[in-house]
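A.B. asks: Below are the sequence and a predicted model for it; my questions follow.
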Amino acid sequence: MDIRALSDNYAVSPQIEPHDIPLVKEAGFTTVICNRPDAEVPVELHAIAMRTAIEAAGLRFVENPVSPGAMTLDNVATQRDAMAAADGPVLAYCASGNRSSIVWSLVKAPDMALDEILAATTRAGYDHSGLRAQFEAFASQSD
């Protein structure tokens, strides 16, 4: 597993599999957000299968599929709500962790300095400097 922390209570990862769930729990995560649409993965990794395995381990599961290049305001709201409702650290996954880090950035944009957001995603291996204008626009619309 390749877990990359963006903050003390939020990390991203490429696709996880059912055999990874004990490690996710052991790492202290209490909520897992799936940002990957079912159309991208085999049936055994569809959200319903992952929900069943994750909830069986005593963790909370949130399905919030983000299609590449087609993130919506609903995606941002769902991610924000899931993060706010979490009773511990959150792990969000998609194909590479990139979409999960972008949606986190949009959630944080209204309340966190953009340079801090970009520094966090860069430390995690995601260069979102090209998205600065979109993050700024989203933050200004959220005021």
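C.D. replies: Yes, it's here. Numbering: from 1, shown residues only.
A.B. asks: okay, CA-based contacts and neighbour counts for the rest of this
C.D. replies: Noted.
A.B. asks: what residues does the helix or strand containing Ala133 touch?
C.D. replies: If you go by DSSP states H and E, Ala133 is part of helix 132-142. Under the criterion C-alpha atoms under 8 Å, 6 or more residues apart in numbering, residues Ser105, Leu106, Ala109, Pro110, Asp111, Leu114 lie in contact with helix 132-142.
A.B. asks: So among those residues, which ones count as buried?
C.D. replies: The neighbour-count test (16 or more other C-alpha atoms under 10 Å) marks Ser105, Leu106, Ala109, Pro110, Leu114 as buried among the contacts of helix 132-142.
A.B. asks: Inside helices: which ones of those?
C.D. replies: Counting by DSSP state H, the buried ones among the contacts of helix 132-142 place Ser105, Leu106, Leu114 in helices.
A.B. asks: here's the one I want to compare it with:
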Amino acid sequence: MKVHRLEPGFAVTDALTSSDLEEAMKQGFRTVICNRRPGEAEDYPGGEAFARKAEILGLKWVCIPVSLGEYSQQDVDEFSRTLQESPAPILAFCRTGRRAVHLWAQARAQEPQCNFSGLLQAVREAGHDPQSVADILKIPGEHTAI
């Protein structure tokens, strides 16, 4: 499990396994956000087993399933609420981490004090493409990829 921190108290990773949930707990994470869709891949039939395991481990489990590039305002609002109301640190995941990064960026961009330059820098430092985030957020200009 390769964890990429985007801000204090929040990180993303790619596809988790059941044993990765144990590792997340050992690393101190208290909430896990799943952005995978049930049955999207053979290695991820659905979140029910993960949710049960998270509960056993004492982790809060939140499932906000989305497809890449298809983020509703409801998805973004739910992600934002989870960031605000759930115990930190929070770990979000999907197959590659990209959907989790996109939802985080959209949630933070709604905040009046959002520093867009800092947000894009955090995305870059986490190993993700800041241009894709800039495009989603409609930030003008070219933003160098990784």
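C.D. replies: Structure's in. What do you need? Quick caveat, the model's predicted, so the values are computed rather than measured.
A.B. asks: pretty sure Gly65 of structure 1 contacts Arg36?
C.D. replies: Slight slip there: residue 65 of structure 1 is Pro, not Gly. Yes. Assessed by C-alpha atoms under 8 Å, Pro65 of structure 1 is found in contact with Arg36 at 4.8 Å.
A.B. asks: and those two? which has more neighbours close in?
C.D. replies: Neighbours per residue, other C-alpha atoms under 10 Å: of Pro65 of structure 1 and Arg36, the larger number sits with Arg36, 27 against 21.
A.B. asks: wait, doesn't the more buried one sit right on Val66?
C.D. replies: Yes. Contact criterion C-alpha under 8 Å: Arg36 of structure 1 and Val66 qualify, at 6.0 Å.
A.B. asks: Ala49 of structure 2 and Ala107 of structure 2: what is the separation?
C.D. replies: 27 Å (C-alpha to C-alpha, to the nearest Å).
A.B. asks: These two: which is more packed in?
C.D. replies: Ala107 (21 against 11).
A.B. asks: Show me where structure 2 has its helices.
C.D. replies: Under DSSP H, structure 2 gives helices at 18-26, 48-57, 73-85, 98-109, 116-125, 130-137.
A.B. asks: most packed of those?
C.D. replies: Mean neighbour count, computed with mean count of other C-alpha atoms under 10 Å, is highest for helix 98-109 among the helices of structure 2, reaching a mean of 23.
A.B. asks: show me the contacts for Lys25 of structure 1.
C.D. replies: Counting by C-alpha under 8 Å, 6+ apart, Lys25 of structure 1 has contacts Ala57, Leu59.
A.B. asks: thought Gly97 of structure 2 was touching Ala11?
C.D. replies: No. Taking contacts as C-alpha under 8 Å, Gly97 of structure 2 lies outside contact range of Ala11: 9.5 Å.
A.B. asks: Looking at the contacts of helix 132-142 of structure 1, which is nearest Gly125 of structure 1?
C.D. replies: Ser105 (13.9 Å; C-alpha to C-alpha).
A.B. asks: what's near enough to touch the closest one?
C.D. replies: Going by C-alpha under 8 Å, 6+ apart, Ser105 of structure 1 touches Ile117, Leu118, Phe135.
A.B. asks: Adding distance to Ala5 of structure 1 as columns, could you present the residues you listed in CSV?
C.D. replies: Output for the contacts of Ser105 of structure 1, formatted as CSV (distance: C-alpha to C-alpha, whole Å):
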residue, distance to Ala5 of structure 1
Ile117, 12
Leu118, 13
Phe135, 20
